[in-house]
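J.: this is a predicted model, with the sequence first.
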Amino acid sequence: MVKKPSGNKRRFNNRNYIRKNDKIRAREVRVIGAEGEMLGVMPPEEAVKIAKSHGLDLVEVASSANPPVCRILEFGKYKYELSKNKRNKEKTAKRVKEAKFRPRIEEHDYVTKLRRSEKFLHQGNKLKITLMFRGREMEHINLGMNLVKQAIKDLSGVGKADDTPKLSGRFIIVNLSPLPKSQRVLRYNSLEEAEVEEQDDEQDDDHEEDGLEVEEKEEASS
């Protein structure tokens, strides 16, 4: 019968588990003091004694280093800072919305869908505009290019093009970035409407022959 790993073993194999004090398994560790000073390489038992003498913990902060790097610090505060940094990173991750145009679109559809794109940019998301040609529509590239340029102009109150629209095969593509928050001026939404997160309520748009379809993608801010 295969013996199942113990709970402790699974915990140590967890990449998110932080070793501290007597849970540090290396024979020697490189120690950084509470003030950021280098204390040198020593057995973890000796480093734990130093940490405890200051009422602090010895925490492994770089397990893959040779030898592993440990810091003397307040463990509770350290975990809080890690959690805070993770939340901030997730909060600042920007979503990229892709707005898909077709050369032919009714005016009311254009305005309705442009309103959604304005909301996306107002909320700080980047926007990728893509216009796709089908069949003989390639004979009217200028019409498609003018439509994309008009969309950029209509969204200029909340975003600006990163570059000029470019033709790539059967697609015209351009990326828009949101303006600084203090410079954003809404044209198609009230402020209250623009602050509301968009719901996934356009499932029928995937079946429209003409229009602007919106898809979500994730992008981490640099």
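T.: Done, it's in.
J.: hey, let's count contacts and neighbours off CA atoms from now on
T.: Fine.
J.: OK, contacts around Ala161?
T.: The contact partners of Ala161, by CA atoms under 8 Å, 6 or more residues apart in numbering, come to 152, 174-177.
J.: just give me the neighbour total for Tyr17.
T.: 10 (other CA atoms under 10 Å).
J.: does it touch Arg11 like I think?
T.: Yes - with contact defined as CA atoms under 8 Å, Tyr17 counts as touching Arg11 (6.6 Å).
J.: try this one next to it:
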Amino acid sequence: MILTFWGLLCCARAEISACALFILTNFLWRCLTISNRELQINDDIRDREVRVVDAEGHQLGIMPAAQARQLAYSKDLDLVKIAPQAKPPVCKVIDYGKYRFEQAKREKESRKNQHIVEIKEVRLSLNIDTHDFETKLNHAIRFLKEGNKVKASIRFRGREMGHPEQGYTIMKKFAEALNEYAVVEKPAKLEGRNMLMFLAVRPVARPGAKPAENAAKKFAGKAKKAE
């Protein structure tokens, strides 16, 4: 008799626990879903009347919210409020799970297509030759075509600190060589032993942009004149 009583009590406790767990899980799911979607669906819609459209956008008319819910349930779909500010609010009869899946997919594609602008560094020097200058230009052009910004830098060593004007000259020529692709965002400035200049993508590339090789030859010609 006692064993039977304890057996029944344990079963009752198990059923109560399972029931409580189901209610708690359902409550948490609804809270999380509502907070994430920021949309009202089915029983969350408390309006007296709503304007209803189907999944294809066809008008189904104005009707009580309860009737609209029954209409959605009869099609094994959900009633989703899509325009809460309208009078009366507009609700759509759709598969909400499918809608959320497609929306998440679109958001993922949108994030994938977004380009994060990076700052790519190109290091120059006071004694850079024509070949190295051309190579650095090609690197900068590639970075700019990818939609990134370019930080041109020159590191002054030893006695080079006494000739900052040479650094400004090289920076100016570098910016001029990239004029078809970039605009100077921050002019060359000496900070300690480093001279920095920042370049951003030109909004609209100028027609007939010159290759880096031509720009390098122009740089070499100016360098010879300077000598």
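T.: Thanks, I have the structure now. Just so you know, these numbers come straight off a predicted model, no measurement behind them.
J.: tell me the one among the contacts of Ala161 of the first structure nearest to Lys79 of the first structure.
T.: Using CA to CA, Ser177 comes nearest to Lys79 of the first structure of the contacts of Ala161 of the first structure, at 34.6 Å.
J.: which residues does the residue lying closest to the closest one once chain neighbours are set aside contact?
T.: Computed as CA to CA, 6 or more residues apart in numbering, the closest residue to Ser177 of the first structure that is not its neighbour in sequence is Lys126, at 4.9 Å. By CA under 8 Å, 6+ apart, the residues touching Lys126 of the first structure are 94-97, 120, 175-178.
J.: show me what Lys126 of the first structure aligns to in the second structure.
T.: Counting by TM-score structural alignment, Lys126 of the first structure lines up with Gly147 in the second structure.
J.: against Pro203 of the second structure, how distant is that match?
T.: 10 Å (CA to CA, to the nearest Å).
J.: what of Lys112 of the second structure?
T.: For Lys112 of the second structure, the distance to Pro203 of the second structure - CA to CA - is 22 Å.
J.: do you have the helices of the second structure handy? List them.
T.: Remark: helices assigned in the second structure by DSSP state H are 2-37, 65-74, 96-113, 130-145, 164-177, 212-226.
J.: and the second one, what does it pack onto?
T.: Same thing as helix 65-74 of the second structure. strand 49-53, strand 78-83 (3 or more CA pairs under 8 Å, 6 or more residues apart in numbering; DSSP states H and E).
J.: mind telling me the two of the contacts of Lys126 of the first structure farthest from one another?
T.: So, these by CA to CA: farthest apart are Lys94 and Asn175, at 13.8 Å.
J.: more neighbours: these two, which one.
T.: Asn175 (21 against 18).
J.: and the more buried one? What does it align with in the second structure?
T.: Aligned partner of Asn175 of the first structure by TM-score structural alignment: Val201.
J.: what sits closest to that match if chain neighbours are left out?
T.: Ala182 (4.6 Å).
J.: please apply the same query to Pro165 of the first structure.
T.: Pro165 of the first structure's closest residue in space is Val174 (CA to CA, 6+ apart), at 4.7 Å.
J.: I'd say that neighbour and Lys160 touch.
T.: No - Val174 of the first structure sits out of contact with Lys160 when judged by CA under 8 Å, with a separation of 10.2 Å.
J.: for Lys9 of the first structure, see how far away Lys100 of the first structure is.
T.: 50 Å.
J.: more crowded one of these two?
T.: Comparing Lys100 of the first structure with Lys9 by neighbour count (other CA under 10 Å), the higher total belongs to Lys100, at 20 against 10.
J.: ok, the more buried one touching Leu127?
T.: No - look at Lys100 of the first structure against Leu127 with CA under 8 Å: they stay out of range, at 10.4 Å.
J.: residue closest to the middle of the first structure?
T.: In the first structure, the residue lying closest to the centroid (CA atoms, centre = their mean) is Ala93, at 2.5 Å.
J.: check contacts around Phe75 of the first structure.
T.: Counting by CA under 8 Å, 6+ apart, Phe75 of the first structure has contacts 56-57, 59.
J.: that one matches what in the second structure?
T.: That one, Phe75 of the first structure, aligns with Tyr96 by TM-score structural alignment.
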